[in-house]
Structure formats: structure tokens, C-alpha cells
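1. Below are the sequence and a predicted model for it; my questions follow.
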Amino acid sequence: MEEVSTVLYVWIAAFLFLVILLIFMKVTISLDYSHANDNDHIAVKIITLYGIVRLKKDIPMVKVNTEDQTIDIREKKMASTKTPSQEKETMHKKVGKRDVKEILHQMERITKEIVDLNRIMRKFFIHIKIVSFHWSTWIGFHDAALTGVAAGGVWSVKGALLAFMQEHLTFKHKPVYEVIPAFQHNVSQTHFACIAYFRIGHAMLAAIRLLVHWLKGRKARKNASLQATKNESSV
């Protein structure tokens, strides 16, 4: 009996140890994006399980064929299921006060869900640590005035994006971003490199909060549907 208890305690201790390791385990994501005139390329690298698991994926988004001046683009086409006869048919539906009230109720519910989801995601995003952030852009035209205007516009967009990111994320080091005007040259190049990490425990907590939020919303929608059915039957 004592041997069984000892083995049970060992298994419980091992399980708790693994849970703690899982909660504090990091997931490091490295993103490298480059755009050079007509070519785009993304490289994503994920490191987890304390460096044991390493995944890397290179994604060429656009490839320019200089020989025949054609462009290869990865895309998915959705086939239309409508027939010509179906396209000609038009449904006309009258909207009454009850419909308008229902639409407003749905809009209010969707807005509330978006706000609640935003709160949940903000709590998770604040735990994402940005280890390094570098974003360089070269832009230029033969017209010097146009180059200056374009460089200023790109700089403003970058500043706004960085301000938004610094509000929602945690930067371990000061982000580096620059806009380099290339006067009297047609240039459109950018390079973006970022390394960030988060802990599995924070991701699990966010997933649990999302699940609870979804279950509450599902229950509320079900109660609202039952109440609407009762109101219609009582009329």
C-alpha cells in the first residue's frame, strides 16, 4: 500500500512539474519580410519547447519573371455557384419596425462582443514581448518634390503604427524604424525584421477567457431566441 502511494505521489509530482514547464514555456516567433521593387518574400521562424522544436517557413509572395515580363502570384480562386437564371432573380423584402428593432439589437450585441474580445486580446497582447524590431524603407522618384512628399507620408504611417504597437505590446528594446528618400531614382524597397515571444501560460489563459466568453454569448443568444419565440407565440 505504501509503495502504491509513493508511486502515485511521484506521478502527481511529475505531472505538476510538466504543467509548470508548459505554462512557463516560451514561443519565440521571428518574422522577416522584404520587398524589393517587384519582389516580396516572407520568412517565418518559430522556436518552442525550450529550443528543441524549430520550425521555419519561407514564403515567396510575388515573383517577377524578367525573361517574359510575367508575374507569378499565389492565389486561390473561388468558383461562383450562381447560375445566370439565379442572378436575374431578385428578392424583395419589406422591412418593418420589428425588423429594424432586431437589426439594432444585433448591432448592439456584435458591438458588445467586439469590445469584450478586444479587452481579452489586450490582456494577452500586453504579455507579448518584442525583443527586436527593425523596419527600413527606401523610396524615391525622379521628381525630388514627389520623393519628399512620399517619404513624409511613409514616415507618418510608420509613426502611427509604432505608436499603436507600443500601446498594446511590450518592447524590450527601443524599436528602430527609418525612411530613406532616394532622390532622382525610382526606388520602392522595404525590410522588416521582428522577433517576439510569449509564454504558453498566457496563451492558455487567453484561450480559456475566449471560450468562457463564447459560452456566455451562446447562452445569451439561446435565451434571447427562446424569449423571442415566447413573445411571438403570446401575440
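-> Arrived safely.
2. Going by C-alpha atoms from here, please, whenever you check contacts or count neighbours.
-> Noted.
3. Return the distance of stretch 210-219 from the chain's centre.
-> 21 Å (CA atoms, centre = their mean, to the nearest Å).
4. contacts for it?
-> When contacts are defined by CA atoms under 8 Å, 6 or more residues apart in numbering, stretch 210-219 is touched by residues 117, 120.
5. Any buried residues in that stretch, and which?
-> 210, 213 (16 or more other CA atoms under 10 Å).
6. mind listing the strands for the protein?
-> 26-36, 39-48, 53-65, 70-73, 129-140, 170-171, 176-181, 187-199 (DSSP state E).
7. Alongside the first one, take a look at this:
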Amino acid sequence: MNMLGHPFGWIWAGGFFVLFALIVLLASPVVVSGFVRRIGNNDDAELSVKALFGLIRYRYKVPFMSMNGMSLKVDEQVSKSSAGINSWKEYNDEIDSDKVVSAIEKYKHILHLTRDLKGWVRDTLTRVDLTDWRWSTTVGTGDAMWTAMATGAVWSVKTGIIGLLSQMVHVKNGPIMEVNPDFQRSSFKTEWSCVAQIRFGYAILAALQLLARMKKWKKGAKTWKNILFRA
């Protein structure tokens, strides 16, 4: 029997195609990659997000950071792409003690407005796969004994961090970490990168769950927006 010859054959075929496409999209990964590097006094960092096979892209880059007294000056670049429509912005910012205190207060306010926010974060992280983790550090103090002690301390910090992460996310591949002592001079150099991913369907579900937790409060979503994007 020719299904397409049936009066509703094309409708059935179209329905199956839409269902198949929906399953593929929901199963597609949202890939998040991060990069941080510090060599001497030069710093740069980058965060990128790719979803729906690259149809949606977000990239946040900090090409330059420098200390200015008690504040940190940051050059920032943000690029977005959605269905072929691109936008790009570049601006400067200065992070001081007042902004740090303000950020802490925002976090406390959001924590109060959202029902069990920590539980939501914990449940969402269980859906995340950590597919790549690389962290290389070179440290030197100018003294052999203190350099050896600093090397051991850095190793302890790194293993502690990856141990904590392994309890929250799925570590798919063994992390690659190095700590190299520099016995000749006082120096510090570190380079870190990672790639994590979550299924698009799980990301949508997590967003809906977060919205539901915010809706438990009067004007919860609007208050969230005001707190996060208030000048």
C-alpha cells in the first residue's frame, strides 16, 4: 500500500518528519567551552556556547585585564549568532570592591527569590558531561624549597577542584593536569581549558524548572531580570 497515495499520507509523513527533527534537536548537545591564561601580568579569558548544531552561538572574550590600584580593569568582547543574524559588542569595565559587594548582594537576593536554587543547580549539573579538562601551571619563587612547597600546594588545589567537580558532573575523559616547578626565577604561568556539554532537551527542561521556581514568588522572573541587568 502506498502511504503517500492515501489522502492523509503526506500529513502522516510530515508529522513523522517533524517528530524526528524534534527528537534530533532535543538530543543535540549544548557545548560550553572555557579558556583562561595568565602569563606574568598578562591575562586573557574566553567563554563560548554553541547549540542546535551551531545555529546559536555565544562568545564572551576578555582579551585584556590589568590592576589599577584596588580595582581591575577589563576589556570585554561579546558576540552572538542566531540563525545567521550576528551581533558584536566591545566595551570596558572596571571591577572594584563596591561591584564585588553588589554582586554578592545580588546573589543573596536571587537565592532568596528562587525556591531551592542550590538544589536546581545540583540537579542540572548531574546532566552535564565534562568531556575535556586541561590545566597546566608553571610556578617559581626564586628559592628551591619554597618552589617545591608551592608546587605541592598547586597540585593539592587542582586535585581538590577536579575531585569536587567529579561529584557534581560526569567526567567522561581523564583530566590532563601539569604543575612544573621553575627553580631558576620567580614566575607564574597557568593555562586552563575545558569543554562541557548538556543535551538541548535537558537544558530546556532545566530552564522551565527554574522559571517554575521563580514563579512561586510574585513577579519572580521580572525581579530576576531587574537584579541581573540593573545598571
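-> Sure, I can see it. The model shown is predicted, which means the values in this text are computed figures rather than measured ones.
8. Ala196 of the second structure - how many residues pack around it?
-> Neighbour count for Ala196 of the second structure, taken as other CA atoms under 10 Å: 21.
9. residue in the first structure matching it?
-> Aligned counterpart of Ala196 of the second structure in the first structure: Ala196 (TM-score structural alignment).
10. burial measure for the nearest residue to its match once chain neighbours are set aside, as a count.
-> Using CA to CA, 6 or more residues apart in numbering and skipping the chain neighbours, the partner closest in space to Ala196 of the first structure is Ile130 (4.3 Å). Per other CA under 10 Å, the neighbour tally for Ile130 of the first structure reads 22.
11. list the contacts for Ile130 of the first structure?
-> 169-173, 194-197.
12. cool, Gly220 of the second structure as well?
-> Applying CA under 8 Å, 6+ apart, one finds that Gly220 of the second structure lies in contact with 113-114, 214.
13. Now do it against Lys108 of the second structure, distance only.
-> Between Gly220 of the second structure and Lys108 of the second structure the computed distance is 14 Å (CA to CA, to the nearest Å).
14. One more: Phe8 of the second structure?
-> For Phe8 of the second structure, the distance to Lys108 of the second structure - CA to CA - is 56 Å.
15. Can you find the partner of Ser225 of the first structure in the second structure?
-> Going residue by residue (TM-score structural alignment), Ser225 of the first structure aligns to a gap.
16. residues contacting Ser225 of the first structure?
-> With contact set as CA under 8 Å, 6+ apart, Ser225 of the first structure has no partners.
17. do Arg199 of the first structure as well
-> By CA under 8 Å, 6+ apart, the contact set of Arg199 of the first structure is 23-27, 127.
18. hmm, 10 Å instead?
-> 22-28, 48, 124, 127-129 (CA atoms under 10 Å, 6 or more residues apart in numbering).
19. how about the nearest residue to the residue positioned nearest the centre of the second structure, chain neighbours excluded?
-> The structure's the second structure has its C-alpha centroid closest to Val32; by CA atoms, centre = their mean the separation is 5.8 Å. The spatial neighbour of Val32 of the second structure that comes closest, neighbours along the chain excluded (CA to CA, 6+ apart), is Val49 at 4.6 Å.
20. What's the local residue count around the closest residue in space to Val176 of the first structure that isn't next to it in sequence?
-> Excluding the flanking residues, the one nearest Val176 of the first structure by CA to CA, 6+ apart is His134, at 4.8 Å. When neighbours are counted by other CA under 10 Å, His134 of the first structure registers 15.
21. list the buried ones in stretch 165-183 of the first structure?
-> Buried residues in stretch 165-183 of the first structure, counting neighbours by 16+ other CA under 10 Å, are found at 168-171, 177-183.
22. What range does the top helix by length along the second structure cover in the first structure?
-> If you go by DSSP state H, the second structure has its longest helix at helix 144-168. Matched against the first structure by TM-score structural alignment, helix 144-168 of the second structure falls on residues 144-168.
23. Give me the contact list for the longest helix of the second structure.
-> 121-130, 133, 135-141, 171-172, 175, 177-187.
24. Give the buried residues for it.
-> Under 16+ other CA under 10 Å, the buried positions of helix 144-168 of the second structure are 147-148, 150-151, 154-155, 158, 168.
25. That helix vs the first structure - mean distance after superposition?
-> Helix 144-168 of the second structure, aligned to the first structure and superposed, deviates on average by 1.8 Å (mean CA distance after the TM-score superposition for the first structure).
26. ok, back up a step: for the residue nearest to the centre of the second structure, list the residues it contacts.
-> By CA under 10 Å, 6+ apart, the neighbours of Val32 of the second structure are 47-51, 58-59, 130, 194-198.
27. I am finished for the moment; much appreciated.
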